[in-house]
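> generate a structure from the sequence data that follows.
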Amino acid sequence: MKRHPKPTYCPPPAAVLAAHQEPTPTLAHDEQHDMHLVLNEIADERERQNAKWGQQNHPDRRFGDRPLLAIANCLRSGDPATVSSAALAGAAKRATNEEARRGSITWQDILLEEVFEAFAELDDEALRTELVQVAAVATQWVEAIDRRNHNTEEPSR
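Have a look, this model is predicted:
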């Protein structure tokens, strides 16, 4: 009985593999263009923040619900269930200003203030402006985390 040599594996050509792969979802050209415009607006807002405040490196957050409790304490109403978004935005701003005055402001304080300001907007243009500010503050927080982690890495040997 004649033995046949064991066949060796030969990968299929790239075209065959490509035909069997799921297509990778991509954004339409207009969606990519829109996304880049928005990201540019966020970058412009980051530049305005840097010009106004300089580089910021706050703690991420305090333990517990302190920022939310500070906002609740700044409310001038009894029942939190009946508080308007505008009242919450005002309370968040007062709480953030108080934490800044004390020298204990955190990224969580700043971002919560921006988010509550966005929630209070009823006009699309004003809401859009606030959301760009929310994205810019979130971006700035990520930058601060990256700076902190970069500065604490041990040098390569």
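> drop to CA atoms for contacts and neighbour counts, all remaining ones
OK.
> so what's the residue nearest the centre of the chain closest to, chain neighbours aside?
By CA atoms, centre = their mean, the chain has its centre lying nearest to Ala138, at 3.6 Å. Nearest residue to Ala138, sequence neighbours excluded (CA to CA, 6 or more residues apart in numbering): Leu111, at 6.8 Å.
> one more, so I can put them side by side:
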Amino acid sequence: MSYPTLFTTPGIRAFAEEIDAERQRQIATFGDQHHPDGTGTIHHIDQADRVRAKVDQAAADGTQTWGNILAEEVAEAFAETAPNRLRTELIQVAAVCAAWIADLDSRPTA
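Predicted structure coming up:
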């Protein structure tokens, strides 16, 4: 029997498996957790605007970093209040983390 390919982007399967293992450790340690989002304050919205401007400038002047990109995605998530938009932003955070990890993993080891 043939099963469909779940992950087509190189490295995503390993990333997902590592996340799953970490989630299992979290559940074992803390149990099933439910907390308020804590997002959407004026501070978070202002922060997202500042970080977005910094990332745009870094992209324009060629000094972009993974740290900048991730900070922007996290700031945008923190600025959201609507659950569907917050979820979309958190998926973007995870995707940037996956891209950054793929970049780290592609580097020669010293």
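> for the residue nearest to the centre of structure 1, what is the corresponding residue in structure 2?
In structure 2, the residue paired with Ala138 of structure 1 according to TM-score structural alignment is Cys97.
> flag every buried residue along stretch 125-138 of structure 1.
127, 130-138 (16 or more other CA atoms under 10 Å).
> which of these fall within helices?
If you go by DSSP state H, those have 127, 130-138 in helices.
> quick one: secondary structure of Ile105 of structure 1?
At Ile105 of structure 1 the chain is in coil, as set by DSSP: H, G, I helix; E, B strand; the rest coil.
> my read: it touches Thr96, true?
Yes - contact criterion CA atoms under 8 Å: Ile105 of structure 1 and Thr96 qualify, at 6.8 Å.
> what about the two, which has more around it?
Thr96 (24 against 21; other CA atoms under 10 Å).
> which residue lines up with that one in structure 2?
In structure 2, Thr96 of structure 1 lines up with Val55, judged by TM-score structural alignment.
> nearest residue to that match in space, ignoring adjacent ones along the chain?
Using CA to CA, 6+ apart, the nearest residue to Val55 of structure 2 is Asn68, at 6.0 Å.
> what does the one you found correspond to in structure 1?
Per TM-score structural alignment, the equivalent position to Asn68 of structure 2 in structure 1 is Asp109.
> burial count for that match?
Considering only other CA under 10 Å, Asp109 of structure 1 is surrounded by 27 other residues.
> nothing else from me, thank you.
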